[in-house]
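K.L.:
turn this into a structure:
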Amino acid sequence: MNFFEHQAAARRGSFRLVVLFSLAVLCIVLAVDAVTLLVTGSVGATVAATVATVAVIGLGSLYRIASLRAGGAVVAAQMGGTWVPEDTRDPALRRLRNVVEEVAIASGVPVPRLFVMEQEPGINAFAAGYSPSDAAIAVTRGALDRLNRDELQGVIAHEFSHVLNGDMRLNIRLMGILFGIMMLTLIGQRILVYGRAGRSRDVSVVMLAALVALVVGGIGVFFGRLIKAGVSRQREYLADAAAVQFTRQTSGLAGALKKIGGLPAGSRLDDKADAEEISHMLFGQGRAAASWMATHPPLVARIRRLEPQFDARQLQALELRWQAQPPDGLAEDIALGLAPAPASPPGLPPTRQRMAVTPAQVSGQVGAPGEDDYQHAHELVEGLPDTLRELARARATAMPLLAALLLDADPALAARQRQALVAHCGEAMAVHAFELLRQRLQALHPAQRLPLAGLAFPALRQHPRPQLDAFLAAIEAMVHADGRVSVFEYCLSRLLQVQVREALDPSRHARFGRRKATGVRAEFATLLAVLAQAGHPGQPQQAQRAYLAGLQRVLPRDHLPYAPPDDGVRALDAVWEPLDALAPPAKQVLVEALVDAVSHDGRVGVAEAELLRTVCAVLHCPLPVMLEQR
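P.N.:
This is a model prediction of the structure:
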């Protein structure tokens, strides 16, 4: 199953979730009606009970959904997560951040916010959020302490599969919906706790009402667990497979699962309320449950999919060994030669190198990084000067660094961009941005610009909304300061706008596309024309052939003439929203058409590859750092 099939499955999952929720509500209402009719014998009272029950469930779901509107970081914090600073010096936290940054860059998505559940000794993790721009990943203290780097990488790769494939969005909506159908149980519990203080006659009535609420609410709990089990189990197998595909080795993920099975704490979360609510989001089973209601496949079954010859008795041997000496992840890193990570020479391609690509190969790489992408991401990060990495991770310097990436080489245009930056963000930021361009960024390899921007994104999100709004206005003004802005600079600025807006209002921008290609013909033609022209500068005939090749792939029955827009890249402002709303299968065809437009001869240069990656990222189709045929 590729990225687009995963997206389509997640969209179908949303529909199934609504159907299952409706059935659960119906069963709860029928149970309440039966009890009301039995006690009162009144049809009017039964109707009132129906209305009250639906209102309680609906308001409960709306309340929980509203409380989660701020996205992944809110979920992680509510579950007891402690934020991990970008500049942390703690060895375990630094290792976690390094692994996550490399995985994010290899995947082509922004670096997520990181949290640690300090009070949880079990080995577990989860990803939460509405989109990659809003994602947060939380790991338990047990995972940090007990897993070595390869095992931690396997767990993080598993969670990134949920980030890339739309599972997070479904999970966070599931939290809100299930809260509603469990409301009667919560009400019954509260009544039992606080209802004993009244008069004896009142207490008996209250206790009876509480018991009825608990019994009927048990139907909601039953359906809630059943829905979570049905939604979660198969996706865990898929996420395990994706993690192996990404890391190209099974030992890391299998080792993490074995430590869950061999250590007393396992993957259990000690906070039972948190474990219940987020059980469908976790890497491992967070609470005990009957096998048919478990949110995760059996542990041995997961390990055997990675190591077919695995014998369950091995877990008993590991348990006996670890009783005397529990595993220490950092110590294992040293023993295995995994820490500190050896410095690698930058594996950057020559700027004039041209890479062989095909449309099907590139669309197959969307949301599906491989081990070579991870290695290349590591090399890209290591190839960045230490000073640039520190600037990207620091809250005070992230904005001027990102602004500097968009400054044009033409002095006249750069002067206009400076005026725009001063007008919106002040003289100090403009001075800092130009200093960074002059001292640090002029020698930056084209393939390093997007990774550097990705590293800066977490620090950028720390700024308050008014400051971010002013910065985005400055970026917009810089891009439109002159018509000579390159397509890459335009798309990079657009990507920055998209990611920041989604991080500011995550639930507002969360959606699964449903439009068909035939409804966006003009937008297709505009985007293909701009990219064909950018991919074949000064070669109008080659550009026209590339445009027609892309159009033939996406709209084979249409005859839209090649007509590059007079306003150049500015014409793209009108295409992003309609194209981003395409259904997943149509997006796959769009990506393949874009490859045709950029590389009509089957090869792309470094600049064209980065342009293609940026355009795909704007359309929420993240491409890994390498586009070469594998």
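K.L.:
going forward, measure contacts and count neighbours with C-alpha atoms only.
P.N.:
OK.
K.L.:
could you measure from residue 625 over to residue 508?
P.N.:
For residue 625, the distance to residue 508 under the criterion CA to CA, to the nearest Å works out to 29 Å.
K.L.:
wait, residue 443
P.N.:
Between residue 443 and residue 508 the distance is 39 Å, computed by CA to CA.
K.L.:
quick one: which of these two has more around it?
P.N.:
More crowded of residue 443 and residue 508, by other CA atoms under 10 Å: residue 508, with 13 against 9.
K.L.:
report the contact partners of the more buried one.
P.N.:
With contact set as CA atoms under 8 Å, 6 or more residues apart in numbering, residue 508 has these partners: residue 502.
K.L.:
just the strands in the stretch 351-500 of the chain please.
P.N.:
354-356 (DSSP state E, counting those that start in this stretch).
K.L.:
quick one: the helices in it?
P.N.:
With DSSP state H, counting those that start in this stretch as the definition, the stretch 351-500 of the chain shows helices at residue ranges 359-365, 371-383, 386-393, 395-405, 411-425, 427-436, 449-460, 465-479, 487-504.
K.L.:
now the angle between helix 449-460 and the third one, please.
P.N.:
Put plainly, it is helix 386-393. Between helix 386-393 and helix 449-460, the angle formed by their directions is 50 degrees, by axes from the mean of the first three to the mean of the last three CA atoms, to 10 degrees.
K.L.:
repeat for the second one
P.N.:
Regarding helix 371-383 and helix 449-460, their directions subtend 70 degrees when assessed with the same axes, to 10 degrees.
K.L.:
helices or strands next to helix 371-383 in the packing?
P.N.:
Helices and strands in packing contact with helix 371-383 are listed as helix 91-107, helix 200-247; criterion 3 or more CA pairs under 8 Å, 6 or more residues apart in numbering; DSSP states H and E.
K.L.:
just the third one next, same as before
P.N.:
Using 3+ CA pairs under 8 Å, 6+ apart as the contact criterion, the elements in contact with helix 386-393 are helix 395-405, helix 449-460.
K.L.:
rerun that using 6 Å as the cut-off
P.N.:
Contact here means 3 or more CA pairs under 6 Å, 6 or more residues apart in numbering; DSSP states H and E; on that basis helix 386-393 packs against helix 449-460.
K.L.:
mind listing what's buried in stretch 22-40?
P.N.:
Neighbour-count burial for stretch 22-40 flags 24, 25, 27, 28, 29, 30, 31, 32, 33, 35, 36, 37 (criterion: 16 or more other CA atoms under 10 Å).
K.L.:
which one of the residues you listed is nearest to residue 378?
P.N.:
When those are ranked by distance to residue 378 (CA to CA), residue 24 comes first, at 47.3 Å.
K.L.:
to compare against the first, here's another:
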Amino acid sequence: MNFFEHQAAARRGSGRLVLLFVLAVAGIVLAVDLATLLFTGSWGATAAATVGTLLVIALGSLYRIASLRGGGAVVAAQMGGTFVPEDTRDPSLRRLRNVVEEIAIASGVPVPRLFVMEQEAGINAFAAGYSPSDAAIAVTRGALDRLNRDELQGVIAHEFAHVLNGDMRLNIRLIGLLFGILMLSLIGQRILIYGRLGRSREGTPVLVAALVAMAVGAIGVFFGRMIKAGVSRQRELLADASAVQFTRQTRGLAGALKKIGGLDAGSKLQDKADAEEVSHMLFGPGAALSGLFATHPPLVERIRRLEPTFDARQLQQLEARWRTTPPDGLAEDVALGFAARDAGGTGGPPPLPPADAQVLVTPPMVARQVAAPAEDDYRRAHDLVEGLGEELRALARQRDAVMPLLVGLLLDPDAAVASRQRSEVVARCGEPMAQQAFELRRLHLEGLHPALRLPLASLAFPVLRQRPRPELETFLDTIDAMVHTDGRVSVFEYCLSCLVQVQVREALDPSRHARFGRNKATGVRQEFATLLAVLAQAGHPDAPMQAQRAYLAGLQRVLPRDHLPYAPPAEGVQALDAVWAPLDALVPAAKEMLVEALVDAVSSDQRVSVAEAELLRTVCAVLHCPLPALLERG
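P.N.:
Next comes the predicted model:
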């Protein structure tokens, strides 16, 4: 499956989840009604029990969903995760951050927030959040200590597959819904543990009610485990396959799975309650559930899919060897030659293609690359990170420098326009920020290779999202004012500002932006036409006939039966303000056609420049269709 098929499957999975939840609730209500009728013989009491049970389940689910409104970082913190700062110098944490940053840039998504579960010796990880903008990835201390870089890369690539394929959104909703159907069991347990009434005759009915609640709650536990197992197992195999496609080698992922099977700690989490609640999200089983309740395929099966000749007896040999000498991931990195890479000793950044270089692309090829990075994309991402230079990377990770840095990226090359933009920045954020932004522009950003602008923004987004909400609101207002200073705004500056807006808005209110698209292509004809016209005009500003041909090529791809004339909007790129929301809400199949149409519009000769490729990536990112850093494939 490609990205759009995964998104469609996730949308269907969301519908199945609601259906299974309704069936589970019906089973619990029926059990409570039967118990009430048996003990009281009253239909009135039975009706009251029905209402009460539904209220308990609904309030429990709503409470848990509300507690997760903060998105991935909230889940990671509730699991005991410790935030990994962007400027960490700890070798194992620096290695983790390097791997995650390179995979994020290769995928075309913002760098997620990182957490480490320091108290967990098992090898495990999970991704949580409503969208890539608020995603968090957490790994255990055992994963950092025991896995080498190849293996850690395989685990992180597996988790990125969940981020990109829409699994993450489904998983976090599952936590909220399942909490509701477990409420009766939890209530019964609390009454038995903390209640004192059971010691007297008057307390007997309460004790009986608690026992009934626990018995009925067992039905909720059964359904909850069945739902998680049904949702999770196949998705874990798909994520394994995506990780292999990405890294183009099975060694790392298979090695991580072998270490889970060969070490005493395995992938188990110490807190059984937490492990049970998030078991469907974890890289490896966090609790000892098997058979129908297993949230993951058998470990040997997962390894054999990666290494068909694998013999289960090898795990026994590894277990015997590691019992006396446990593996050390950082030491293995030294032996494999990875240590210098993560310490920054790579011998200088590799050359990037010329800014006017042309790459050969086709619309279906680009559509297949959406959220489907491969090994060469990962290699190029490493090269892009190195190409930014240590000083610029350090600025992107500094809390006080990230806002001026993004402002500097958006400053217009025209001095008169930039002067007006400076006034807007001073009026809202003060003279010091404006001065710092212009200084960063002069020292680091003038002449920055177009292929490096989005990677730099991707590194900056996690730090930006940590600023207080009032500062972010002011910053977004500043960005909007900069872009709309006058009508002469480059398409890239406009789209990058939109991307900043999207990233921050979704991070501020993650649950509000969690949705699956429902719009059909025929319902957004004018929005299609506007976007294609703007891109065609931007690609051929001085050649209206060529721009018209590019526009018609894109329109033919997405709306072949419609005859919408080429009419570039008078307001230029600012006309795109009205198209993002309806186009972002397209069903996955329509989004796939849109991406192909965009490629047609910017490359009627099937070639695009590096600058055009980065523009295409920016537009796709705003529409939540992330593309790899460079479009050609080796």
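K.L.:
out of the helices of the stretch 351-500 of the first structure, which gets nearest to residue 169 of the first structure?
P.N.:
Once the helices of the stretch 351-500 of the first structure are compared by CA to CA, helix 487-504 is nearest, at 12.9 Å.
K.L.:
right, and the helices and strands packed on helix 371-383 of the first structure - which one's nearest residue 568 of the first structure?
P.N.:
Proximity of these to residue 568 of the first structure was assessed by CA to CA; the nearest stretch is helix 91-107, lying at 29.4 Å.
K.L.:
which residues are in contact with the following helix or strand past the closest one?
P.N.:
Read in the C-terminal direction, the helix or strand following helix 91-107 of the first structure is strand 113-117, with elements assigned using DSSP states H and E. Residues external to strand 113-117 of the first structure that are found in contact with it (CA atoms under 6 Å, 6 or more residues apart in numbering): 80, 81, 82, 83, 84, 136, 137, 138, 139, 140, 141.
K.L.:
residues contacting the fifth one?
P.N.:
Applying CA under 6 Å, 6+ apart to residue 84 of the first structure gives the contacts 114, 115.
K.L.:
distance of it from residue 73 of the first structure?
P.N.:
If you measure residue 84 of the first structure against residue 73 of the first structure using CA to CA, the figure is 11 Å.
K.L.:
swap in the second one?
P.N.:
Between residue 81 of the first structure and residue 73 of the first structure the computed distance is 9 Å (CA to CA).
K.L.:
neighbour count for these two, which is higher?
P.N.:
Between residue 81 of the first structure and residue 73, counting by other CA under 10 Å, residue 73 is the more crowded of the two (26 against 23).
K.L.:
what helices and strands are in contact with the helix or strand hosting residue 159 of the first structure?
P.N.:
Using DSSP H and E, residue 159 of the first structure sits in helix 149-164. The helices and strands touching helix 149-164 of the first structure, judged by 3+ CA pairs under 6 Å, 6+ apart, are helix 200-247, helix 251-262.
K.L.:
comparing the longest one with the second structure, how large is the average distance?
P.N.:
Overlaying the second structure shows helix 200-247 of the first structure at a mean distance of 0.7 Å from the equivalent residues (mean CA distance after the TM-score superposition for the first structure).
K.L.:
and the angle from that helix to helix 251-262?
P.N.:
Relative orientation of helix 200-247 of the first structure versus helix 251-262 (the same axes, to 10 degrees): 150 degrees.
K.L.:
tell me the angle helix 200-247 of the first structure makes with helix 91-107.
P.N.:
Angle between the axes of helix 200-247 of the first structure and helix 91-107 is 60 degrees (criterion: the same axes, to 10 degrees).
K.L.:
Provide the aligned range in the second structure for helix 200-247 of the first structure.
P.N.:
Following TM-score structural alignment, the partner segment of helix 200-247 of the first structure in the second structure covers residues 200-247.
K.L.:
what's the offset of that stretch from the middle of its chain?
P.N.:
25 Å (CA atoms, centre = their mean, to the nearest Å).
K.L.:
picking that back up, which of the buried residues of stretch 22-40 of the first structure lies closest to residue 556 of the first structure?
P.N.:
Relative to residue 556 of the first structure, the closest of the buried residues of stretch 22-40 of the first structure is residue 24; by CA to CA it sits at 45.5 Å.
K.L.:
how about that closest one, secondary structure?
P.N.:
In the three-state summary, residue 24 of the first structure is assigned as helix, counting by DSSP: H, G, I helix; E, B strand; the rest coil.
K.L.:
any idea how far it lies from residue 533 of the first structure?
P.N.:
55 Å.
K.L.:
save the helices of the stretch 351-500 of the first structure as JSON lines, and put in distance to residue 186 of the first structure and mean neighbour count too.
P.N.:
Formatted as JSON lines, the entries for the helices of the stretch 351-500 of the first structure read as follows, by distance: least, CA to CA, whole Å; neighbours: other CA atoms under 10 Å:
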{"stretch": "helix 359-365", "distance to residue 186 of the first structure": "45", "mean neighbour count": "20"}
{"stretch": "helix 371-383", "distance to residue 186 of the first structure": "45", "mean neighbour count": "21"}
{"stretch": "helix 386-393", "distance to residue 186 of the first structure": "42", "mean neighbour count": "17"}
{"stretch": "helix 395-405", "distance to residue 186 of the first structure": "41", "mean neighbour count": "23"}
{"stretch": "helix 411-425", "distance to residue 186 of the first structure": "49", "mean neighbour count": "19"}
{"stretch": "helix 427-436", "distance to residue 186 of the first structure": "51", "mean neighbour count": "18"}
{"stretch": "helix 449-460", "distance to residue 186 of the first structure": "36", "mean neighbour count": "24"}
{"stretch": "helix 465-479", "distance to residue 186 of the first structure": "36", "mean neighbour count": "19"}
{"stretch": "helix 487-504", "distance to residue 186 of the first structure": "32", "mean neighbour count": "21"}
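K.L.:
can you count the residues close to the nearest residue to residue 244 of the second structure once chain neighbours are set aside?
P.N.:
For residue 244 of the second structure, the nearest residue in space outside its immediate sequence neighbours is residue 250; the separation is 5.7 Å by CA to CA, 6 or more residues apart in numbering. The number of residues packed near residue 250 of the second structure is 20, by other CA under 10 Å.
K.L.:
no further questions, thank you.
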